[in-house]
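1. Let me see the structure of the following:
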Amino acid sequence: MKIGSRLIQFSICHPKIVTTLMVLITLALGSLLVKVHVDTDPENMLPEDEAVRVYHNLVKKEFSLYDVVVLGVVNDKDPDGVFNPDTLGHVQELSEFAKTLQDPNDPEKRVVASEMIAPGDVDTIEQAGPGQVRFQWLMAKAPASREEALKIRDSAMGNPLLNGTLVSEDGKAIAIYIPITTKDFAHQVRNELLKKISAFKGDDQFFITGLPVAEDTFGKEMFVQMAISAPLAMVAIFLLMLLFFRKLSLIISPMIVAMVSVIATMGLLIGTGNTLHIMSSMIPIFLMPIAVVDSIHILSEFFDKYQTIKDRRRTIEHVMDQLFMPMLYTSLTSAAGFASLALTPIPPVQAFGIFVAFGIMLAWLVTIVFTPAYVMLLKEESLANFGAAIQMTGPSKKSWLAAFLARLARFTYQQAKLIIIVTVVTLLVSLYGIHKIQINDNPVKWFTKNHPIRVADKVLNSHFGGTYEAYLVLEAKEEALSPAQTAAMLKEKLAALPVAQSLPSLLNQAIQIVDESSKTAADSDQLLNVVENKWLIRQDASADADYESWSEFMDTLAVVKNRGQIFKNPEMLRYVARLQEDMNRSQVVGKSNSVTDVVKKVHQELFAGKTDYYRVPDSVNAVAQCLISFQNSHKPDFLWHFVTPDYTKANIWVQLKNGDNQGMEKVVAEVNKFMSANPPPFTIEHKWAGLTYLNVVWQDKMVTGMLEAFSSSFVVVLVMMIILFRSLLWGLLAMVPLSVTIALIYGIIGFIGKDYDMPVAVLSSLTLGLAVDFAIHFLERTRMVYRKTHSWSAAIKEMFEEPARAISKNVIVIAVGFTPLLAAPLMPYKTVGVFLASIMAASGLATMIILPALITLLQKYLFKNEQRQTN
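-> So this is what the prediction gives:
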């Protein structure tokens, strides 16, 4: 402790210099806060070069996809639902208004008007005569009569592409899909839409949701909540310390330590070029309880000893001598717990862990340097009425806490075996609960159940196919063929035609042309072009009876020619349809759309709209005709959302009814199962993209990364405990409260069905720091007291005086101090509040009940060295 002793003595001798330096350094680091750059995009939880993120952005670019704000209009009072002139008028007005939205400070942040999906921006597909289709706007203008409104309803519901996506099947709701250039514009779009909606009257209800809205709004509200909750928590902690120590001038010290630690840490975070992310915004919430813990230990010891020593310098020297090593090791273990997060593959979590670890060690340094200096700045006479001796002058004056701890000491000593039996049973039950834990998260569930976004999510997902989006991309992986291989494939397909049996001579003519052409063709494309030209000549010169047979040959040639363009092939399109049907049977997927749906709808209208023709046509050429017909629509580029222009990649737009990780993972598993059981007709590769899938990846990486980091830090802390106590047995003993707390807390999580999500995962690091803190203080003081008393029965009585009071006060101050978080409108803040209280209570009780019981049973092994020295 030589270095520590010198630091403390310097602080005691030069309190003004220490205080001035601390203020200057804090101001210097605090000044860096003005450089703050806020980033609320959860996508940045993954590195920019992460494979799934790179692919997600590639898919968005290839298929011209954008993040979407979903605006839903519901009318369940009108007998015609939303299909009445007033409601459709509101829908039209909102659609046109949304197209104009743009960030005045950044023109790149805007609504992509050309890609909007709204009644006035989509086509109806209708029959326009034999072999022809007509495209016209679903709602070119708001209807003036009920008849016009109902006609719009019938047209929308008759189009499978729109039914369940744009309009609800019950006719009670319409959705407007508003694409935006960047996700961080979503909250602004929502606010502008709400302003516009506030002027409307009538029975219409308006709901705004979508993952971009949820994520961006959460980010904005989280920073507002941080500015409210953190100060409220500090006020609560301040009042509780005032209740315990009754000296305003002294309890200001822990407040200063906490503020200096938070300001300096956040300033350094911003100053080193880090963005203020959702994770890093929670640094103050995590840092404050840890920063205050050591100060409460010092105050509690100072409170007990001052009236006995009656000299502030000698008292603070005694206190710091007693607590220096325990505080150092508790800070190191807490810092190790958070620093282990640097091992996770999530950059914001890495920054969070590193800077919380820095803040913890800074708080320790400020505590041991500034607290003695602060005490020396107080006048001796101001402490005349301070201390335990003043408040407890006799047995009748004994506080309720002291009386409770005295009874607890007797109980732990006398009922040690019972305590251990109950602990073992509790651990076994907790382990069962841990096995029931479900790893799951959903950004929309970060809001409380009555939050407008969560309400909107529930309402709209009950009406539509789903407001959560994922993209299943299928890509052709057919190998290039030589002219000889292509010729062989073509001949094989020709031989399989019915005409091969009925007109073998005609087939031989076709095959002869293939064989001759393959000898001189430089590549497969040249071969097929030459064959096509020669067959056309033969077809034109053929008799009427043979003409249809040559047409069949031409269709077969088209199949081979478009072999790489598999998403023109009827077999492949039917396979996609079966895959969609399988997904749609899932309870998670509400609807899916693909190029197959476009082809089937156009094909139906080419045949007078008959339902029997709502299917994939039988030939490549017929599919091509459907696709060409669609190109005559008002939005021909809409097709490229589902297929690339070379028809080698297809995108299935999957609408999910919830954004839970488990739901998305279930869909992924079902698709894998279907494709394994039903091999596609062509060699393809399938991959996922979309925000819902991206969230699954980063949340899974974060949770598993934190579990691995916690495991490694647990081992590191165990080694530190063994080194601190210079004993394997004492080191293992120090880990008991942590192990019991972790098992109990996470066992309860499993039993109550609480998802193991982002906040819960992060709190595991806090558990490690706080639980070990109490154990170190208790065990280190136990060894000190035993050396003095030479008897555990005597030592336990003293241990349940000042040391136990300090731990109890810490538990109460931190647990109760963070109850303001329970009133927050954001679930992660509520989670932090509940878990902080639970962690403090569980670790405090484990330290003061289980450890004394274990020491009672193991005392002859634990105190061997002390007994040997005594003898």
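
2. alpha carbons only for contacts and neighbour counts from here, please
-> Noted.

3. Next, work out how far apart the residue nearest to the spatial centre of the chain and Ile439 are.
-> For the chain, the residue sitting closest to the mean C-alpha position, by C-alpha atoms, centre = their mean, is Gln699 at 4.9 Å. For Gln699, the distance to Ile439 (C-alpha to C-alpha, to the nearest Å) stands at 9 Å.

4. between those two, what contacts are shared?
-> By C-alpha atoms under 8 Å, 6 or more residues apart in numbering, Gln699 and Ile439 have these common neighbours: Asp757.

5. and the residue nearest to the centre of the chain, what helix or strand is that in?
-> Gln699 belongs to helix 691-725 when elements are defined using DSSP states H and E.

6. Any chance you could list what contacts the next helix or strand after that helix?
-> Later in the chain than helix 691-725, the nearest helix or strand by DSSP H and E is helix 728-734. Residues from elsewhere that reach helix 728-734 (C-alpha under 8 Å, 6+ apart): 718-725, 772, 775-776, 779, 851, 862.

7. ok, back up a step: quick one: buried residues of the helix holding Gln699?
-> Within helix 691-725, the residues that qualify as buried are 691-710, 712-714, 717-718, 720-722, 724-725, counting by 16 or more other C-alpha atoms under 10 Å.

8. Could you do stretch 38-57 as well?
-> 38-43, 45-47, 52-53, 55-56.

9. any idea which of the residues you listed is closest to Thr486?
-> Closest approach to Thr486 among the buried residues of stretch 38-57 (C-alpha to C-alpha): Tyr55, at 32.3 Å.

10. Next, the structure of the following sequence, for comparison with the previous one:
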Amino acid sequence: MFRKSTALTLLGFGIFLSIMILVFPPVPSFNYDFEQFFPQDDPDLAFYQQYEKDFESDNDYLLIALQNPSGSLTSVDFLKKSDLLKKEISNLDGVDTLISILDLEMPVIGLFGISFNKVLDWESAENLEYSGPSLKQFEGSLISKDGQSLLFLIRNNPKLSKEQGDTLYHQIKEVFLQSELKPHAVAGKIQTQGDFVTLMQEEFSLFLGASLVLILVMLVLIFRTWWGVLVPVLVLSIGIFWAFSVILYSGKSLDIMSVMQPTIFLIVGLSALVHYFTHLIKNIRVGKVKEEAVYETFRELTFAVSLTIFTTAVGFFSLYFTSIPALKAFGLWTAIGILVLFFGLIVITPGLLYLFPIAKAKAFQKPASLFWQRLFSWIILKRKLVLYTFLGITLLSLFFGLQLKVNGFLLDNLPLDHPIQEDFAFFDEQFGGSNPLEIYLSTGDSANSLFDYAVLREIEKLETKLTESFGERQLISPVSLVKSLNQAQNRGNIAAYSFPSQGQFLRMSRYFDQILKLDGPKVISSNQKAGRISGRVGDLGSLEMGKKRAELLDFVKKEINPDLLRVRWTGTAFLIDHGHESVTRQMFQGLLFAFVVVGIVAGFLFRSWRLSFILLIPNVIPLVWMLGLMYLLGIEFKLTTSILFTVAFGIAVDDSIHFMTKLKTELDRGKNLLYAIKRTFMEAGRAILLTSAILVAGFALLSFSQFGVTHFTGLLISFTLIFALLADLFLLPLLLFPLKKVWDKKTESRSKD
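-> Sure, this is the predicted structure:
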């Protein structure tokens, strides 16, 4: 396959394929849909999807805080300008409703039935002064706690696509550009996903360019020849071009996880090319002609390199076993991209090498053999120290790792100083929160309606507990409707916004049907047997929210009568928190899959289950050390960090496979085990060190990303690869020595046969 004629034919095919892609190019699209991080096997997701149909989405909103830049919030001029803004935004396509204090009306029950009075009347300064005290009731909901901001709660159409959401957000910004008033803070889905995509596009281009620069620098340092730089650059560029073409032809949009793919493809491909090129230069230095050197290089190394590519792809593909669509897609398409890249490398590289004059190449000056001899001797002499050191660090890391908690935040992927973080923090502090809180309510067997007085009493107890857990905040629920009617019966007196007595309740019951027909958030079903408690809370993190949810459900179990009321958590924030927990659990399934695949590969390669087991040890240890590192750096388990264990294993195992395939080559030449280990350490050690340096440098580049998932990928995998290098060089040879007796018996048995 790698003879000159075949290689040139394959090169021609590769050029033709590239031209066809250029003629019929795929169209790239960027997308960020955080709902792709919901665990799909979670029964709570199916429940929420039905809940969303019955009531409404809890996440299709945009919060905008307005402040008067020249004075008080209760300024006639400011309120008129704000009202004009409200009307313009309300008329935009895609806006479902806009809730604000400006047009809020409260019911008042009089002699002639129910009527509605505006909370805020700014027709005159006198009217405004009169309505001022009523604003106190809405501080922390539609008015900020400090009384300096009013809120626009814009509910957009839940069926908006990403592009339609971007258009709506752009139109809202245009409205503000034409106004004297500017938003003090903005938070919501259509804003966040738009800013995420913008940042993602910037980082995608940045890291693609930075990765190319890094490769150029490394190639110049390693090979110091024009062809040693040009050929890898051409091969990797075409290979990545093919990989992304396959991804885009499938209809897959580039998302937040795609930011890492250019760097991953480049460094994995470069690592493979370095193995080929160093071996090629070695063959040329011993006097082989170019054609023979190229042929033997690819014939001898392709099996070992393909194994490392395969195990790397397996590491990413193991993410497919999670229940998170975004991670499944990332794992699947990164694995496919790596395989496509390797296909491009095999198709293009031999032909290019045959075309270029490489006979006079200057070889990279490898470290002196004396260094590797001394290092090997030191490892043998200090083997107890080495073994005890690895054991001690591993046990300590395992102990620290068991202290780690699962804790994720909604905006984990954004830097702490990003404007979106600051705006969300503002809403958490001044408006009770930016995260939706949703609790589903349904009647028990002994209740006819959520408007039964006894049921409402149970809901009131539940809301009191919520206030204890999350602090005072505005909640909408069947109880809030009843409290509003009680206030209406008392001529709008703020003090009457409270749970009614039975007599008050009986008087207001005739208005229930009328109040339910009003526009606004739906809090109860048409048959009055199902409803919701809805509000907003701050982003406390999945760990703290998990404790509060457990505490509330324990309260429900002990204090709420299930024959009257049944309670269930739901909502998008709840599902995201489940995503953090489920991925952490599923990480072990992915690791088990990767372990089994690598074990089978090693068993097939060496026909020995002992060697398969030994191969896994120096690759499990770095993962345990990564646990210890996470503890020391204060990094918790979450969706963005749990996935790294399987990815790191798939990449780190490459060096072990190179070591073991070289060992097998030495053993097949009839050398005894101890000498074969020494020769393998001397020769494979150099290549392992070089490829590890490339991988570490490439992944370290990702640690400069502003995205949390990309930053942690770069940081933790870089350290894990260093740990794997230490394990392969210092521990693996010592683990192989005890097999000498077993190997000698096998050799003796083969000799007799």
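
11. Check the mean deviation of the helix holding Gln699 of the first structure from the second structure.
-> Compared with the second structure after fitting, helix 691-725 of the first structure has a mean deviation of 2.4 Å; criterion: mean C-alpha distance after the TM-score superposition for the first structure.

12. Return the distance of that helix from the chain's centre.
-> Relative to its parent chain, helix 691-725 of the first structure has a centroid offset of 16 Å by C-alpha atoms, centre = their mean, to the nearest Å.

13. Which neighbouring elements make contact with that helix?
-> Using 3 or more C-alpha pairs under 8 Å, 6 or more residues apart in numbering; DSSP states H and E, the elements in contact with helix 691-725 of the first structure are helix 51-62, helix 312-339, strand 468-476, helix 661-677, helix 728-734, helix 758-789.

14. Who are the packing partners of the first one?
-> In other words, helix 51-62 of the first structure. For helix 51-62 of the first structure, the elements it packs on are strand 684-689, helix 691-725, judged by 3+ C-alpha pairs under 8 Å, 6+ apart.

15. Out of the ones you listed, flag the one nearest Ile421 of the first structure.
-> Across these, closest to Ile421 of the first structure is helix 691-725 (C-alpha to C-alpha), at 23.9 Å.

16. Please enumerate the strands of the stretch 751-871 of the first structure.
-> Read by DSSP state E, counting those that start in this stretch, the stretch 751-871 of the first structure holds no strands at all.

17. re earlier: compile the buried residues of stretch 38-57 of the first structure into JSON lines and extend it with columns for distance to Gly663 of the first structure.
-> Converted to JSON lines, the buried residues of stretch 38-57 of the first structure look like this (distance: C-alpha to C-alpha, whole Å):
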{"residue": "Val38", "distance to Gly663 of the first structure": "30"}
{"residue": "Asp39", "distance to Gly663 of the first structure": "27"}
{"residue": "Thr40", "distance to Gly663 of the first structure": "24"}
{"residue": "Asp41", "distance to Gly663 of the first structure": "22"}
{"residue": "Pro42", "distance to Gly663 of the first structure": "19"}
{"residue": "Glu43", "distance to Gly663 of the first structure": "19"}
{"residue": "Met45", "distance to Gly663 of the first structure": "21"}
{"residue": "Leu46", "distance to Gly663 of the first structure": "21"}
{"residue": "Pro47", "distance to Gly663 of the first structure": "24"}
{"residue": "Val52", "distance to Gly663 of the first structure": "19"}
{"residue": "Arg53", "distance to Gly663 of the first structure": "20"}
{"residue": "Tyr55", "distance to Gly663 of the first structure": "21"}
{"residue": "His56", "distance to Gly663 of the first structure": "19"}
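
18. Report the two of these separated the most.
-> By the measure C-alpha to C-alpha, Val38 and Tyr55 form the most distant pair in the buried residues of stretch 38-57 of the first structure, at 25.2 Å.

19. on that earlier part again, now the helices and strands packed on helix 691-725 of the first structure in a markdown table, with distance to Ile812 of the first structure?
-> As requested, those are exported to a markdown table (distance: least, C-alpha to C-alpha, whole Å):
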| stretch | distance to Ile812 of the first structure |
| --- | --- |
| helix 51-62 | 44 |
| helix 312-339 | 19 |
| strand 468-476 | 42 |
| helix 661-677 | 36 |
| helix 728-734 | 21 |
| helix 758-789 | 13 |
